[in-house]
Structure formats: structure tokens, C-alpha cells
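Trainee: when you get a sec, could you give me coordinates for this:
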Amino acid sequence: MEKIFDKKHKDFAEKISKNIGLEEWYDWKWQLKNSIRDIDTFEEVIGIKFHEDEKAELQEAADVFPLSITPYYASLIDVKNFREDPIFKQSFVGVEELITENFEMADPLAEDKDSPVPGLTHRYPDRILFYISHACAVYCRHCTRKRKVGDTDSIPSKKQIEKGLDYIRNNPQIRDVLLSGGDPLLLPDDYLDWILTELWSIPHIEVIRIGTRVPVVLPYRITDELVNMLKKHHPLWINTHFNHIKEITKSSKNALRKLADVGIPLGNQSVLLRGVNDCPNVIKKLNQKLAANRVRPYYLFQCDLSEGLSHFRTSVRKGVEIIESLIGHTSGFAVPRYVVDAPGGGGKIPVMPNYVISWGTDRVILRNYEGVITTYKEPEHQDDCSKDCTGCERGLAEEGEEHDLVGIEKLLFNSADDTISLVPQGTERIDKRDNNG
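Mentor: Now for the predicted structure:
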């Protein structure tokens, strides 16, 4: 790749390490070794000075939620307007993190409660989240797993990973494994290669995904050696985490190009963050630029209810407004799905603008992004799929076993039992029925 080490970068780098050259700067291990982990170093490297009272408060927050920023990512901060800079807000500790609302939780998504073995979350029927790394290149201030950052007790051992692999082997309904952490791509190449090889030795695994932020905060980690190892393990998907267009640089684009060139499908999961990207134009430009670099916008997450994140959260209304500004206004594949990851482990709930205005006996009334209202005539025939999978003649009967029906799907399938309602437990009306019986 084209390596540019101009005077600006050299001056910045030499505040961290004297006589640094181009090769050191582009060495991802040098970047990690020289990460900014304290406020004094941040002040010196960035060239700013906090008031002593503010600095003391910042240190209190850093004692609770540690600080770590790669020199590369720190170099993207606009020093002249750093307090409003989206890179600064995402990576540098804030006094607001000490504010914990009564509705905030250490584990808002109940990942630990849905963990049949340590380091593995099994929430959805056919897929699991596999926590294989504790390390992150940058400690994102909006992280939903802030409870684990800097916690040495949360480091998954090889023995723990082997237990997770055994769980996957013993549960044939699992077809999709998402490797997460921390950041899986901070593991040594050979160790990650071993994990991927073990997963592919399990007959019922069809897809492996990796969630990583290194193309954003440490793009030099995407080395030729790493890419050559990953391409042995297709079908492999990678989801990364760009939140702002400032994060798309020559270096990050080069990292994305390397991954895409070996046939790895790339997706992006952004988090909606107040003061960072809670603007329709910012999100639209970000997603357009991602698409131009062969990255499909996948999710736009509402900020989770993790401890100390109240200053980052926007209203759900703002998220719907942003999606409204994307649909029809840019390419369909540049529109992510806006979701709220339900507190308590309910999973991802899509929240989208409503384009169905009304529904009649034989037609649907719809509106488009411009406000045009139109009619779609429903077909008169009634031979759509009956949802009765027993003896299916459409070529799917022999594809696999039927799965247990839950939720709305249970009411839709004719092959389900006689259930006609989904009734929450503890309702007064039903309790009366039970008592009367």
C-alpha cells in the first residue's frame, strides 16, 4: 500500500516515541504498544491542557472506565476543535461517564444471563455470539461491554474457548457463529486460525462472522499475512464499526480493500451517538462512502442502556428520522436497519418508518419517500404458501428438520398447535381465570 509519513504525522508520532520512522508508524504492534493510556500523555501528544479541576474529574472517570487510544486514531482528532470532534468524543474519557442513571445496567443485553457456558451467548435459535478476545485497540466510550474493559478476569482462556467449541458441537441447531470480544482480530494469526479451523470442523456450521473495529481504529492490523490466513476460511463474513465519515481514511480504505479483494463480504454496524453522528447528512455520507468501499451498511444501533452512556443516547424518534432521510434518498444497499437491542436480552428489534397507510379487502395503500400515496392491488388467487411444512412439495421438506415455532411465527404457521393468542404471564385477567378454575 501507499505509505505516507508526512511532517504532520512525524511530528505527532515523535511526541510518543523519538526518532520514529515510517515502518514503526505502520506497525500495528508498535501502535498498540504506544497506545495513549493516561491523560498526561494525551495532553502532551495532542498538544492541549485541561484545567486541573476538570483533569481530576476526568481521572475519576478513567479509574472506572480505562482509557486507551491508538496513535493512529488519536492523530485523526481536530486539535483546534477537539471538544466537538467525533473521534475525541468516541475515544477520550468524559466526566459524563460517571453519571449512572437508575435505568442503566452493567449488562444491558443480558449477555451473561443467556450464557450456557462462559464466553458464549446463545440467544437466537440458530446462531451464537462467541467471546474469544478481551483486547480492544481503542476503548470506545460508548461500548456496551464497558463492564469487561480492562478486567483481567474476563480474559477468555484457551480452556474456556474449548468449552465453547464443545457447546457448539453438541448443539446441531447452531449454524452461524459470530466471533466477538474485545476484538477477535487482535488475536495472533495462528491462534485465530486455530479457532476458525476448529469451528469449520463442526459439520453443522455454515457461516462464521467476525465483529471487529480494527479497520477503523488500527487499520495497519490488516496485514497481508492476516488476510491470507482469513481467506482460507470461507464463507467468512466481517462486520466492522464505522460511526463517522472522518474515520474513512486512506489507511482504513486500504484495509477494507484488502479484505474485500480476497472475497470477504463486509458489513458495517454503526451506533447512533448524540453529538457524533445524530445527523441525517452525516449518516447518509458515511453509508455512501462505505458502499463505495464495498462495505454494506448493516445495522444502525440505538445506543444501549449501559452504565455511563446517557450523554450519548438520542431519542428513538431521531433514529427513525434518519432512516426516513435515507430511504429513497440514496441507494437501497446504503440504508442500514435501525434497531433497538432490547434491554434484558430481548434481541434486536427493527424500528422503521411506516410506509403502509391502510389495508383494504383487496388492496394496500402505500406512501413513498416523497409523500406520494399509491394503491397496490392484491392478487385474487389464494394459493400462496400455506405455511404447512409437512409434506412440502416446493423442495424444502428434505432440507432439514422443522424448528420450534415461537412468537408471531407460531400464530402464522398452519402446522403449529391450536395456539391463537400470545398472552404475557401475570396478567390480571388470566390470573382470574386460573383462580376460578
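Trainee: contacts and neighbour counts: CA atoms only from here.
Mentor: Will do.
Trainee: what residues does residue 329 make contact with?
Mentor: residue 369 (CA atoms under 8 Å, 6 or more residues apart in numbering).
Trainee: sorry, slip of the keys, the one I care about is residue 422.
Mentor: residue 407.
Trainee: for it, helix, strand, or coil?
Mentor: Taken by DSSP: H, G, I helix; E, B strand; the rest coil, the conformation at residue 422 corresponds to coil.
Trainee: second chain to compare with the first, below:
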Amino acid sequence: MIYNNVQKEIAHKIEKEPQVSNWKDWKWQIKHSIKSLEKFEYLTDIKFDKEERKNLEKTFEKFPLSITPYYLSVIDKKNYKNDPVFKQAFGGIEELTTLESEHADPLSEDKDSPVEGITHRYPDRVLFHVSNICSMYCRHCTRKRKVGDIDFVPSKDQLSAGIEYIKNTPQVRDVLLSGGDPLMLPDDKLDWLLSEISQIPHVELIRIGTRMPVVLPYRITDNLISILKKYHPLWINTHFNHPNEITASAKESLAKLADGGFPLGNQSVLLADVNDCPRIMKSLLHKLVQNRVRPYYLYQCDLSEGLSHFRTPIGKGIEIMESLIGHTSGFARPTYVIDAPGGGGKIPVMPNYIISWSTNKVVLRNYEGVITTYKEPDSYEPKMCDRDCGNCDLDLNLSEIDESESIGIEKLLSDSCDTISLVPEDNERLQRRDENE
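Mentor: Purely as a prediction, here's the structure:
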């Protein structure tokens, strides 16, 4: 891994006689994380005036500061106020502005938590919060109510409650380890956790959401890889927001993970004045796929407290997707989503390519503006589906047949249910009907 002049300078300020091995030791990096304004100024030679210092101190009282020396070394000190790494890592007084539309828990993760540490929102998968600690506190974090404010790593007994819930919930086939950052757990504890979950018969795969390749790539050690390889199929999603974050060290960590056989995905957040530019986003996506990372989601910035300065209009995200669809490889494009406030889950928001349609023809447009038609079949005979999969005459040959009930829009489309509409519980019209009966 590269040990450049900027890193040497920072290392020398931290230790009089630093060793290259220390800089690349992830535990050393955590030990020397920058958690005060004074240390930040000392290591970077960036000086803030009296008013700026006063505002920053107010901000860090509510939302603490923590930056790894490595991620600090990526900041362009000569142009720090416009630097995308600085903006994600450092923060400012604008974080103390809370709008009425913002909430501590905008996605209602706590309300969808049947036991401590588990968020069960979708039918077949759960999110398992295994740590509140991150190697760096991202200023745009959607879980500011937990991360940074309360440094906490659950004990094995506390994690066991989540494991027991997964064991007792057979519809869960996919477990996402999140936090904080799961890779902040010591190797032995992570090994134990993965072992416990992987032994649950109905769990088909485990995912890890981590920002370590971005902010602390030295965490991706050979020993970590050897532990993770025991638990295939294991998927890893990381969180690069800007092409400047894909450094030589980041590339090396991604190569280790890819060579270990882990499918890699990336989840970016659309951030004002950081990556809200079609050219920046395309550059990021191209660098990701060059390093065997497939773009997964582009998130609209959540309605968490203190993030209004990061939030863009949804139209900006649509504009970016218009610049990608047809203009770069399909596997290099993420899905643009809004994580619905109140716990509604991820809602894809994409440009509309269907202009109109009739009973047998669809009118579409492509990325160039070319308008075309698609002829639908005149004689299609739909098969009635009563969701009795065991007696279906289609050649499914499924060893495990899913006969679960349909919900939501799927329910309206299903032949197995005579429901014709989905109506909110507090619908006034239906309330009047009940009153008149």
C-alpha cells in the first residue's frame, strides 16, 4: 500500500519516529483518530478563525468528530472548503439546523425492530445492527441518533437476541450486518457472529455493509479475508461517494475483497456540492467497475436531522440518471432510490421511458429522444394463478416452493385474491360508510 508524502507528514506529527507498518495498522489508525478541532488544525495546518471555531465546537458537541488519519490524508488542504472528502468528514454549523421535515429516525428503523439490534422491514430479510461505532463519523449519516452520539458495541449476549430472532423467523433468508460498521468488530467476534448466523438453516446468504475500503482500507487484512472466506456466500457493499475516494490504498483493499471471491456492491448517497454532478457521478461509477465493484444504489439523502445542506431536489437525481442510461454500461448504473420516510422502504425513482400505450401497443422513447413502438401480442392467454404452486403445471422443478401470500401491488395483480383496491385505514369516505350502516 502507498505511503505518500502527505501521509508521512501526518504520521510524523502523530509520532516522532513513525513506522510505515504503524500507518498501515488499522488499530493504530483508530487509536489516533482525529476527534478534536485542535488536533485537526495541528495535523493539517488548516486554521479557523474565532467565529468558525465557535460554530464548529457547537456542532461537535452534538455530532462528534472522528476522522481516521488515512482519510484525513485524502483531503486537499489547499482547497479544503470545496473538497468532497473534507465536506463528508468535517462538518459545520449547518448541521445544527433541523427542519420540521427532519427526524432522528426518519426511516422508523426503531419502530420496525422486534428485538434489540434487528430491523425487520422486508418479508425475507433483516438488517442486523451489530455496532454503533464507525472508524469515521460521516457527516451525512442517516443514523446520527446512534452513530457518534453513542459509541456502543453489543455484547455477545445482546447479539444473541438478534440471532435467536433470526433462528425463530424462518422466512428470513438474507441477513445484512450493519451499524455503525460491522468491520469495527474484532476479528474473533466477527468470526463468531458469522459462524452463528451461517449455521441457521434458512439463512441463504449474509451481507456486510461497510465503509472501511473508503475511510480505512487497511482494515481489509489478510486475516480478515481468511475469516470472511469461511462464510460464502457472503456479499459486501461499500460506500464510495466521490471518485477522489478511490485511492491506491482503496483499490488494494477492493482487490483483496474481490480476489477473496466476494461480490462487491456500492451504495452512494447523492450529496449537494459533493457529487451532484453527472460527470462526477459517471467518473465514480466507472472507477468502481474498474475495481470490480458494481454500483448498487444511489440514495436520495434521507430526512435525518441536520442534513438539509446535503439534500438535493429529486430532479437532480433524475437528471443524473438521464445522463447515465444509454450513456454507459448497464451494470455501471445504480438504481436511484428514496428510502421512504416512516419505514416504507426503498422506492426506485427513475426517468420515465414509456410515453403511452394502448391495448396492443406501447410507445417508448430512448436516451437519445428517439420515439419507438413495441407491438404487444394480440392472442396472449394469461394463466390463472391461484398461488397453489404445488399443483401448478408449469415446469418449475423447485425444491422449495414458496406459497406465501401476496401483498401490496402484487396482491392487486394476483389472480389468487379478489381484492380490488388498497385503502388507508383512516379513509374518511369508508369511515362515513361504517357510520351509516
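Trainee: superposing both, give me the TM-score.
Mentor: The TM-score (TM-score structural alignment, normalised by the length of the first structure) is 0.97; 434 aligned residues with a CA RMSD of 1.3 Å.
Trainee: so what corresponds to residue 109 of the second structure in the first structure?
Mentor: Taking TM-score structural alignment, residue 109 of the second structure has residue 111 as its aligned residue in the first structure.
Trainee: just say helix, strand or coil for its match.
Mentor: Look at residue 111 of the first structure: counting by three-state DSSP, its state is coil.
Trainee: tally of neighbours for it?
Mentor: 17 (other CA atoms under 10 Å).
Trainee: if I pick the residue nearest to it when sequence neighbours are not counted, what's in contact with it?
Mentor: Sequence neighbours aside, residue 121 is the residue nearest to residue 111 of the first structure in space, at 5.8 Å (criterion: CA to CA, 6 or more residues apart in numbering). Residue 121 of the first structure makes contacts with 111, 112, 114, 115, 128, 129, 130, as judged by CA under 8 Å, 6+ apart.
Trainee: show me where the stretch 1-150 of the first structure has its strands.
Mentor: 120-124, 127-131 (DSSP state E, counting those that start in this stretch).
Trainee: before we move on, back to that, want to throw the contacts of residue 121 of the first structure into TSV with distance to residue 434 of the first structure?
Mentor: TSV is the format used below for the contacts of residue 121 of the first structure (distance: CA to CA, whole Å):
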residue	distance to residue 434 of the first structure
111	34
112	34
114	30
115	33
128	37
129	39
130	41
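Trainee: and the helices in the stretch 151-300 of the first structure?
Mentor: Along the stretch 151-300 of the first structure, the stretches classed as helices by DSSP state H, counting those that start in this stretch are 158-169, 189-200, 214-217, 224-230, 250-261, 280-292.
Trainee: which part of the second structure matches the fourth one?
Mentor: Residues 222-228 of the second structure are where helix 224-230 of the first structure lands when matched by TM-score structural alignment.
Trainee: quick one on the thing from earlier: just say which of the strands of the stretch 1-150 of the first structure is most tucked in.
Mentor: strand 127-131 (a mean of 21; mean count of other CA atoms under 10 Å).
Trainee: what's the average distance of that strand to the second structure?
Mentor: Taken over the aligned residues, the distance from strand 127-131 of the first structure to the second structure averages 0.3 Å (mean CA distance after the TM-score superposition for the first structure).
Trainee: which other helices and strands does that strand contact?
Mentor: strand 120-124, strand 176-180 (3 or more CA pairs under 8 Å, 6 or more residues apart in numbering; DSSP states H and E).
Trainee: for the last one, packing partners?
Mentor: It refers to strand 176-180 of the first structure. strand 127-131, strand 207-211.
Trainee: let's have those strands in JSON lines, adding distance to residue 326 of the first structure.
Mentor: Compiled in JSON lines, these are given as follows (distance: least, CA to CA, whole Å):
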{"stretch": "strand 127-131", "distance to residue 326 of the first structure": "29"}
{"stretch": "strand 207-211", "distance to residue 326 of the first structure": "25"}
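Trainee: out of those strands, flag the one nearest residue 63 of the first structure.
Mentor: Of all these, strand 127-131 sits nearest to residue 63 of the first structure, with 24.5 Å by CA to CA.
Trainee: report the angle between the axes of the closest one and helix 158-169?
Mentor: 180 degrees (axes from the mean of the first three to the mean of the last three CA atoms, to 10 degrees).
Trainee: strand 127-131 of the first structure corresponds to what range in the second structure?
Mentor: Going by TM-score structural alignment: strand 127-131 of the first structure matches residues 125-129.
Trainee: can you list contacts of the matching stretch?
Mentor: Contacts of stretch 125-129 of the second structure (CA under 8 Å, 6+ apart): 117-120, 162, 171-180.
Trainee: residue 27 of the first structure matches what in the second structure?
Mentor: Using TM-score structural alignment, residue 27 of the first structure sits opposite residue 25 in the second structure.
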